[in-house]
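A.B. asks: next come a sequence and a model predicted from it.
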Amino acid sequence: MNSSTAQGQLAVVATPIGNLADLSERAKQTLADADVILAEDTRNTKQLLQLAGVHYQKLVSLHEHNEVERAKQVASWLDAGQNLALVSDAGTPLISDPGYAVVNLLREAGYDLVAVPGPCALIAALSISGLPTDRFTFEGFLPAKSGARKKRLQEIASNTGTSVMYESTHRIEDMLADIGETMPGRQVVIARELTKKFETVLTGTGETLVDQLKADPMQKKGEFVVMVAGNPEGGAGQLSEQQVIAALSELPTKQAAKIMAQLFGGNKREWYAKLDS
């Protein structure tokens, strides 16, 4: 235990996303020195520490279901002069992983926080994607249900910078199909199993990537980073007919036909027939 009466420090520590060699020496030392390690899943972190040869003092859970309650306990440990480390199962904590509630509370209360940077799937994927990196938006995981996911993709479609998302093996094919429907022809890059033996990066469109995954089911295994090129037309004012039709799908056909005629010209009856088919 840290015998100092001074207030302790919380270190937010990045851990490997696949390759154990990516655990930095600074990260190892920080974890070894910590009085308490806060882990998303203590079983996964225990295995990592054992493989890395890191001897630790105390390991406790901090995940999405307990982090609000755990935050006060974390503050009390820091008040007692203990030094803490926060890790997720893989990558940088808080990036689609638990930890925000604790970090936010401690930052607002004036506690000392320090970053021990390292692996992050979204940055790793972007760096080898070939897509523009001067401006990008991270969307995390999109909704699991197709309707809600398409609605979010319609909003993303107007982004002029690269959009980055995470997806699981169970939904990757459906997600790509939805991208193909909402952003037809848009360049998409998917990266899976980053830093691991079977790391793969595929480039195409939502439509063509679905075909590639169907042709080779092995390409559907693993965790995915999905990156979509920005809208080359400069935003929502340049949405395609298909994108607007999808966005208006919740409206009565008569009302949607009127809007389409106003935006793209033509006869309301013709649009009604097209939308009703």
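C.D. replies: Noted; the coordinates are in hand.

A.B. asks: switch to C-alpha atoms for all contacts and neighbour counts from now on
C.D. replies: Fine.

A.B. asks: could I get the full set of strands for this structure?
C.D. replies: 9-13, 36-39, 59-61, 84-87, 112-116, 136-141, 162-167, 187-192, 200-205, 224-228 (DSSP state E).

A.B. asks: possible to save those as a markdown table with mean neighbour count and distance to Gln262?
C.D. replies: Output for the strands of the chain, formatted as a markdown table (neighbours: other C-alpha atoms under 10 Å; distance: least, C-alpha to C-alpha, whole Å):
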| stretch | mean neighbour count | distance to Gln262 |
| --- | --- | --- |
| strand 9-13 | 24 | 52 |
| strand 36-39 | 24 | 55 |
| strand 59-61 | 18 | 56 |
| strand 84-87 | 26 | 53 |
| strand 112-116 | 14 | 52 |
| strand 136-141 | 16 | 31 |
| strand 162-167 | 22 | 30 |
| strand 187-192 | 24 | 29 |
| strand 200-205 | 17 | 30 |
| strand 224-228 | 26 | 29 |
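
A.B. asks: in JSON lines: the ones you listed, plus distance to Asp211.
C.D. replies: What follows is those, written out as JSON lines (distance: least, C-alpha to C-alpha, whole Å):
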{"stretch": "strand 9-13", "distance to Asp211": "38"}
{"stretch": "strand 36-39", "distance to Asp211": "38"}
{"stretch": "strand 59-61", "distance to Asp211": "41"}
{"stretch": "strand 84-87", "distance to Asp211": "37"}
{"stretch": "strand 112-116", "distance to Asp211": "40"}
{"stretch": "strand 136-141", "distance to Asp211": "22"}
{"stretch": "strand 162-167", "distance to Asp211": "17"}
{"stretch": "strand 187-192", "distance to Asp211": "13"}
{"stretch": "strand 200-205", "distance to Asp211": "10"}
{"stretch": "strand 224-228", "distance to Asp211": "16"}
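
A.B. asks: alright, now check it against this:
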Amino acid sequence: MMYFISTPIGNLEDITLRALRILKEVDFIVCENTLHSKKLLNHYGIKKKKLISCNEYNEKRRIPYIIERLREGKKIAFITNAGSPIISDPGYPLIRRLIEENLPFTFIPGPSAVIAAVVLSGFPPFFVFEGFLPRKGRKRKERLLAIKEEKRTVVVFESPKRVLKTLKDMADIGMGEREVAIVREITKIHEEVIRGRIKELLDMEEPRGEVTLVIKGRDDGVEEGSETAD
């Protein structure tokens, strides 16, 4: 059996009893980063457990090994550095292969930066998750224009160093009046929510730590500007 397990997104106390039990019971644990995961495992006394890395650089090479071990009857856990596997993290190619091979797997739910950010934003709870935006080019512009037209709340992961650029890019396509919440360091001691209209936040200091952007959906009752010329 393969267990995809959600892990804390900042506060080590945010892990379920079920997740801890399974991490103790499995034959080995597949980790996005073994050194990072050891901190969590050591904190809960899960030591001397075999760990193997599986990330964007080696996932395709690791999959045959994992499949072979599952066919031998091994119990395997899959965890990423924070939050749920697959959601802007490794794991998707493995799940597709498990389905193709008709091998059983399950998900152990837990903390979610996406859900937490939506709650903290105070925006309507009907939302779409965009993950990380392309850094540049036509695909980035297309995604931003799609966000502009979206009537539901939109959640975006962003590097703190690119937050202000993303806000400026949104303002440049006529989203300056749109409400946004910059949610940073979720569940950590310096957790903070910065709310305002996009145009009001363009001169703010660059935020620190892990950032999730929550953009309120398009309101047809609010007039927005058109895209500016390139």
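C.D. replies: Perfect, thanks for sending it. Bear in mind that the values here come from a model prediction, so they are computed numbers and not experimental data.

A.B. asks: Asp178 of the first structure: which of the strands of the first structure is closest?
C.D. replies: Taking C-alpha to C-alpha, strand 200-205 is the member of those nearest to Asp178 of the first structure, at 11.0 Å.

A.B. asks: which residues in the second structure does the closest one match up with?
C.D. replies: The alignment of strand 200-205 of the first structure onto the second structure (TM-score structural alignment) covers residues 192-197.

A.B. asks: ok, stretch 114-124 of the first structure next?
C.D. replies: Mapping stretch 114-124 of the first structure onto the second structure (TM-score structural alignment) gives residues 106-116.

A.B. asks: all helices for the stretch 1-150 of the first structure, in order.
C.D. replies: Here the stretch 1-150 of the first structure has its helices, by DSSP state H, counting those that start in this stretch, at 25-33, 42-52, 67-79, 100-109, 121-127, 146-156.

A.B. asks: residues in contact with the fourth one?
C.D. replies: Translated: helix 100-109 of the first structure. 67-68, 70-71, 74-75, 94, 112-113 (C-alpha atoms under 8 Å, 6 or more residues apart in numbering).

A.B. asks: what's the answer for the last one, then?
C.D. replies: Here helix 146-156 of the first structure makes contact (C-alpha under 8 Å, 6+ apart) with 142-143, 163, 174-175, 178-179, 182-183, 243, 246-247.

A.B. asks: how does it look with 6 Å?
C.D. replies: Identification of contacts with helix 146-156 of the first structure by C-alpha atoms under 6 Å, 6 or more residues apart in numbering yields 142-143.

A.B. asks: I'd like the helices of the stretch 1-150 of the first structure as CSV, with mean neighbour count appended.
C.D. replies: Compiled in CSV, the helices of the stretch 1-150 of the first structure are given as follows (neighbours: other C-alpha atoms under 10 Å):
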stretch, mean neighbour count
helix 25-33, 18
helix 42-52, 15
helix 67-79, 17
helix 100-109, 15
helix 121-127, 19
helix 146-156, 17
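
A.B. asks: how about those helices, which one is nearest Lys258 of the first structure?
C.D. replies: That would be helix 146-156 among the helices of the stretch 1-150 of the first structure, by C-alpha to C-alpha, at 20.0 Å.

A.B. asks: quick one: that closest one to the second structure mean distance?
C.D. replies: Taken over the aligned residues, the distance from helix 146-156 of the first structure to the second structure averages 3.1 Å (mean C-alpha distance after the TM-score superposition for the first structure).

A.B. asks: re the thing from before, tell me which of the helices of the stretch 1-150 of the first structure sits nearest to Gln262 of the first structure.
C.D. replies: Comparing the helices of the stretch 1-150 of the first structure under C-alpha to C-alpha, the one sitting nearest is helix 146-156, at 19.6 Å.

A.B. asks: the closest one vs strand 224-228, what angle?
C.D. replies: 40 degrees (axes from the mean of the first three to the mean of the last three C-alpha atoms, to 10 degrees).

A.B. asks: once you drop chain neighbours, what's closest to Arg269 of the first structure?
C.D. replies: Excluding its sequence neighbours, the residue lying closest to Arg269 of the first structure (C-alpha to C-alpha, 6 or more residues apart in numbering) is Ala257, at 7.5 Å.

A.B. asks: so that neighbour makes contact with Trp271?
C.D. replies: Yes. Here Ala257 of the first structure reaches Trp271: they are 5.0 Å apart, a contact under C-alpha atoms under 6 Å.

A.B. asks: which one's more surrounded, these two?
C.D. replies: More crowded of Ala257 of the first structure and Trp271, by other C-alpha atoms under 10 Å: Ala257, with 25 against 21.

A.B. asks: would you mind measuring from the more buried one to Gln242 of the first structure?
C.D. replies: Separation of Ala257 of the first structure from Gln242 of the first structure (C-alpha to C-alpha, to the nearest Å) stands at 13 Å.

A.B. asks: stretch 209-216 of the second structure maps to which residues in the first structure?
C.D. replies: Against the first structure, stretch 209-216 of the second structure falls on residues 222-229 (TM-score structural alignment).

A.B. asks: distance from the chain centre to the matching stretch, please.
C.D. replies: How far stretch 222-229 of the first structure lies from its chain's middle: 9 Å, per C-alpha atoms, centre = their mean, to the nearest Å.

A.B. asks: so which residues make contact with it?
C.D. replies: So stretch 222-229 of the first structure is contacted by 162-169, 187-193 (C-alpha under 6 Å, 6+ apart).

A.B. asks: what is the burial count for Gly18 of the first structure?
C.D. replies: Neighbours of Gly18 of the first structure (other C-alpha under 10 Å): 18.

A.B. asks: the aligned partner of it in the second structure and Gly73 of the second structure: what is the separation?
C.D. replies: When the second structure is aligned by TM-score structural alignment, Gly18 of the first structure is paired with Gly10. Using C-alpha to C-alpha, Gly10 of the second structure is found at 33 Å from Gly73 of the second structure.

A.B. asks: also Leu98 of the second structure?
C.D. replies: 14 Å.

A.B. asks: again, but for Arg218 of the second structure
C.D. replies: For Arg218 of the second structure relative to Gly73 of the second structure (C-alpha to C-alpha), the value is 50 Å.

A.B. asks: those two: who's more crowded?
C.D. replies: Arg218 (20 against 10).

A.B. asks: hang on, the more buried one packs against Arg152?
C.D. replies: No. Using C-alpha under 6 Å, Arg218 of the second structure is not in contact with Arg152; the gap is 7.1 Å.
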